[in-house]
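A.B. asks: Build me a model from this:
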Amino acid sequence: MQEVYLCLDVGGTEIKAAPLDKRGNFLAPVRHFPAMAGADRQTLLENFGWIFSSICPENALPIEIDLAFPGPFDYKNGICLLQGLDKYDALYGCNLRRAFSEISGLLEQKIQFINDAAAFALGEMAFGQATQAGRALFVAVGTGCGSAFGVNGFLAEEGTPGVPPNGYFYNAPFRDSCVDDYISRRGLEKLSGEMLGVPLDGRALAERIAAGDERAKACFRCFGEQLCDALQPQIEAFCPDTLCMGDRLWQARHYFCTRWKNFVQTRRLLYILHRILLCGLCRG
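C.D. replies: Sure, this is the predicted structure:
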């Protein structure tokens, strides 16, 4: 019977999951599941259990479950600390290592957690576009703004100059609030509400742009400018040679490309829009 690792990328909108072998090879295509992030605790746990069983191949033995989970999160002890960020509030304080062990039948030490942006970074540095990077900054924008910092193929150690605590800058002061309130889905919805009179997410804005709506295109350009402003202090402090962006920015890149070209070229950065996360779970 084949031994498999069940790997999940837990987002606020959807959960991407696939079975991998110990070498990081996919044993089945990545599947997408609704996150149900606003549901009650029992519903959320049942949803995770359904995902575990759904992605495990027939005649395969799951030997570990690896989850990339957004922070704040006590990754060492498996305790969810998300609260007030529009996702998984019902899991606050829940020992997910114990809960998932009970659901799956695996020992608690076989349930592993890592920050989702950190898994993204590990995947890119080991298998993707940042294999040659000396200093790399990784940013994944979705329900919130995830980040990680890499040095010579590894996650930057705590205390590395220019690296914020835990590698997070979602809570860094920005304008009248913090980065996460602007560089996120809800930030884009707030911006579109102010500029267009109706709050729209990235997909809805892209549909309007495809239909020829110039105001929607201007909204994305404004979001790109905010993103540059939010990243500038991090880049100046850490001095990366590579900037890797993931998640929904891939679809939006055409709409704020000009500002990005100037932003990147003046800092001699290799700018990469890419995302490899599930492979990074095996390495993490």
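A.B. asks: Could you use CA atoms for every contact and neighbour count after this?
C.D. replies: OK.
A.B. asks: The longest helix seen in the chain: how far from the chain's middle?
C.D. replies: Using DSSP state H to define each element, the chain has its longest helix at helix 214-238. In this view, helix 214-238 has its centroid 18 Å away from the chain centroid, taken as CA atoms, centre = their mean, to the nearest Å.
A.B. asks: Please spell out which residues along it are buried.
C.D. replies: Buried residues in helix 214-238, defined by neighbour count with 16 or more other CA atoms under 10 Å: 216-228, 230-231, 234-235, 238.
A.B. asks: Spatially, what comes nearest to residue 134 if we skip its sequence neighbours?
C.D. replies: Counting by CA to CA, 6 or more residues apart in numbering, the nearest residue to residue 134 once its immediate chain neighbours are dropped is residue 152, at 4.6 Å.
A.B. asks: give me the number of residues near residue 101?
C.D. replies: The tally of other residues near residue 101 (other CA atoms under 10 Å) stands at 17.
A.B. asks: What residues does it make contact with?
C.D. replies: The contact partners of residue 101, by CA atoms under 8 Å, 6 or more residues apart in numbering, come to 107-108, 110-111.
A.B. asks: contacting residues around the closest residue to residue 270 other than its chain neighbours?
C.D. replies: Closest residue to residue 270 apart from its sequence neighbours, by CA to CA, 6+ apart: residue 242 at 4.7 Å. Going by CA under 8 Å, 6+ apart, residue 242 touches 130, 133-137, 269-272.
A.B. asks: let's go with 10 Å and repeat that
C.D. replies: 129-130, 132-138, 150, 235, 264, 268-272 (CA atoms under 10 Å, 6 or more residues apart in numbering).
A.B. asks: List buried residues within those.
C.D. replies: Buried members of the contacts of residue 242, scored by 16+ other CA under 10 Å, are 129-130, 133, 135-138, 150, 235, 264, 269-271.
A.B. asks: Do a quick rundown of the helices in the stretch 151-284 of the chain.
C.D. replies: Using DSSP state H, counting those that start in this stretch, the helices of the stretch 151-284 of the chain run over residues 179-182, 185-196, 202-210, 214-238, 249-252, 257-265, 278-283.
A.B. asks: next up, for comparison:
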Amino acid sequence: MSQKKILAGDIGGSHFTLALFEEKGTELNLLQTERHVLDSKLPKEEILQQWVLSLKKYTKGNPGLCISLAMPAPFDYEKGVCWIKEQGKFNSLFGCDLKTEFSQGLGIPRSQIKFINDAEAFLFGEAHFGKGFGFTNLLGITLGSGLGSAIKQGDILFDADLWQSPLKGGIAEDYLGTGWFLKLVKNKFGLELKGVKDLLDHETLQPEIPVIFDIYAKNLSEFILSVYAKVPFEAVIIGGNISLSSALFVPKLLEHLRDATADIVIEISQLGELSTIYGATSLFFEARSERASN
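C.D. replies: As a prediction, the model looks like this:
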């Protein structure tokens, strides 16, 4: 029976998670996971050192290990080059050839290292193992420091790259990412916060939280409806750190969708980061993958 070990990773602006899998025939077994805090505003050398040291624990004594990493856009996934810029994360990695850096740092061939869009990996994982199972057409979105998006149409799944799509006179990410909350709180209340959790924990803001998330729900509904008008889907699968506060915005979101007579199911990921992790493994299971380039 053929056996292959795959190290899959989900790399975000504040963390990275690694999971080791073993393929036995048609089965994919999760062996272990680990999560690391990461400051994506650090210099290039420090970020690379942290990644390489964490990956090297798995490649040591296992030269045939396949590594599949989910990264946010913009990124050249084929060549492994990071093009993220002015998004509040990984600015120091702009133009960095991560595939070469990892290959040299780990002493393994470039062919054993692959990258996938994080939202695409998320939706692949959800469609096969999570809330998206059984649906033919899906929109997957990850709400966090940025906006990730992917679309599934029948057997084809691809990165939708909707973060720059028009919304409210600007772009969608500006109204759906963490930055929207921080900007609103700063402009309205003069408070400097670091994330949505700070907002939820801030004692003096408690009366304002329902109002803030109602506005957010309206923003999200406008985005979903704009995508639905171009590419109809049965359901939206929502992940990312902001989805952890779904109880604060999903009821209002559903209300807005009903008002627009849009029959769309809203599902919140229960697998969390594991959706992206499982989706990333598809890079080395092409025979079972329905991914496609957009």
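A.B. asks: can you tell which of the helices of the stretch 151-284 of structure 1 is closest to residue 50 of structure 1?
C.D. replies: Nearest to residue 50 of structure 1 among the helices of the stretch 151-284 of structure 1 is helix 278-283 (18.5 Å), distances taken as CA to CA.
A.B. asks: Just give me the match in structure 2 for the residue nearest to residue 270 of structure 1.
C.D. replies: Using TM-score structural alignment, the equivalent of residue 242 of structure 1 in structure 2 is residue 235.
A.B. asks: Can you tell me how far that match is from residue 57 of structure 2?
C.D. replies: 39 Å (CA to CA, to the nearest Å).
A.B. asks: hang on, the earlier thing: for PyMOL, write a command that selects the buried ones of the contacts of residue 101 of structure 1.
C.D. replies: To isolate the buried ones among the contacts of residue 101 of structure 1 in PyMOL, judged by 16+ other CA under 10 Å, type:
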select buried, resi 108+110+111
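A.B. asks: Shared with structure 2, which of the contacts of residue 101 of structure 1?
C.D. replies: Compared against structure 2 with both residues aligned by TM-score structural alignment, their matches' CA atoms under 8 Å, these retain 107-108, 111.
A.B. asks: Export the residues you listed as JSON lines, with columns for distance to residue 22 of structure 1 and secondary structure.
C.D. replies: Shown next, in JSON lines, are those (distance: CA to CA, whole Å; DSSP: H, G, I helix; E, B strand; the rest coil):
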{"residue": "107", "distance to residue 22 of structure 1": "18", "secondary structure": "coil"}
{"residue": "108", "distance to residue 22 of structure 1": "19", "secondary structure": "helix"}
{"residue": "111", "distance to residue 22 of structure 1": "15", "secondary structure": "strand"}
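A.B. asks: wait, which of the residues you listed is closest to residue 48 of structure 1?
C.D. replies: residue 111 (12.7 Å).
A.B. asks: Map the closest one onto structure 2.
C.D. replies: Using TM-score structural alignment, residue 111 of structure 1 sits opposite residue 113 in structure 2.
A.B. asks: Please report how far that match lies from residue 281 of structure 2.
C.D. replies: Taken as CA to CA, the span from residue 113 of structure 2 to residue 281 of structure 2 is 11 Å.
A.B. asks: contacting residues around the aligned partner of residue 217 of structure 1 in structure 2?
C.D. replies: Using TM-score structural alignment, the equivalent of residue 217 of structure 1 in structure 2 is residue 210. Neighbouring residues of residue 210 of structure 2 by CA under 10 Å, 6+ apart: 216, 248-249.
A.B. asks: about what we covered before: what's near enough to touch the residue nearest to residue 134 of structure 1?
C.D. replies: Contact partners of residue 152 of structure 1, counting by CA under 10 Å, 6+ apart, are 125, 130-136.
A.B. asks: All the strands of structure 2, in order from the start?
C.D. replies: 3-11, 15-24, 27-37, 66-71, 75-76, 81-82, 113-117, 137-143, 147-153, 156-159, 166-167, 170-171, 235-239, 265-268 (DSSP state E).
A.B. asks: now those strands in a markdown table, with distance to residue 183 of structure 2?
C.D. replies: Putting the strands of structure 2 into a markdown table (distance: least, CA to CA, whole Å) gives the following:
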| stretch | distance to residue 183 of structure 2 |
| --- | --- |
| strand 3-11 | 25 |
| strand 15-24 | 22 |
| strand 27-37 | 24 |
| strand 66-71 | 25 |
| strand 75-76 | 26 |
| strand 81-82 | 27 |
| strand 113-117 | 27 |
| strand 137-143 | 16 |
| strand 147-153 | 16 |
| strand 156-159 | 28 |
| strand 166-167 | 16 |
| strand 170-171 | 14 |
| strand 235-239 | 22 |
| strand 265-268 | 25 |
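A.B. asks: hmm, back to that, kindly reformat the contacts of residue 101 of structure 1 as TSV containing distance to residue 6 of structure 1.
C.D. replies: Output for the contacts of residue 101 of structure 1, formatted as TSV (distance: CA to CA, whole Å):
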residue	distance to residue 6 of structure 1
107	14
108	14
110	11
111	10
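A.B. asks: Residue 104 of structure 2: how many residues sit nearby?
C.D. replies: Using other CA under 10 Å: residue 104 of structure 2 sits among 13 other residues.
A.B. asks: Map residue 254 of structure 2 across to structure 1 for me.
C.D. replies: Match for residue 254 of structure 2 (TM-score structural alignment): residue 261.
A.B. asks: Count the neighbours of its match for me.
C.D. replies: 12.
A.B. asks: Could I get the contacting residues of the aligned residue in structure 1 for residue 44 of structure 2?
C.D. replies: With TM-score structural alignment as the criterion, residue 44 of structure 2 lines up with residue 41 in structure 1. Counting by CA under 10 Å, 6+ apart, residue 41 of structure 1 touches 47, 88-92, 94.
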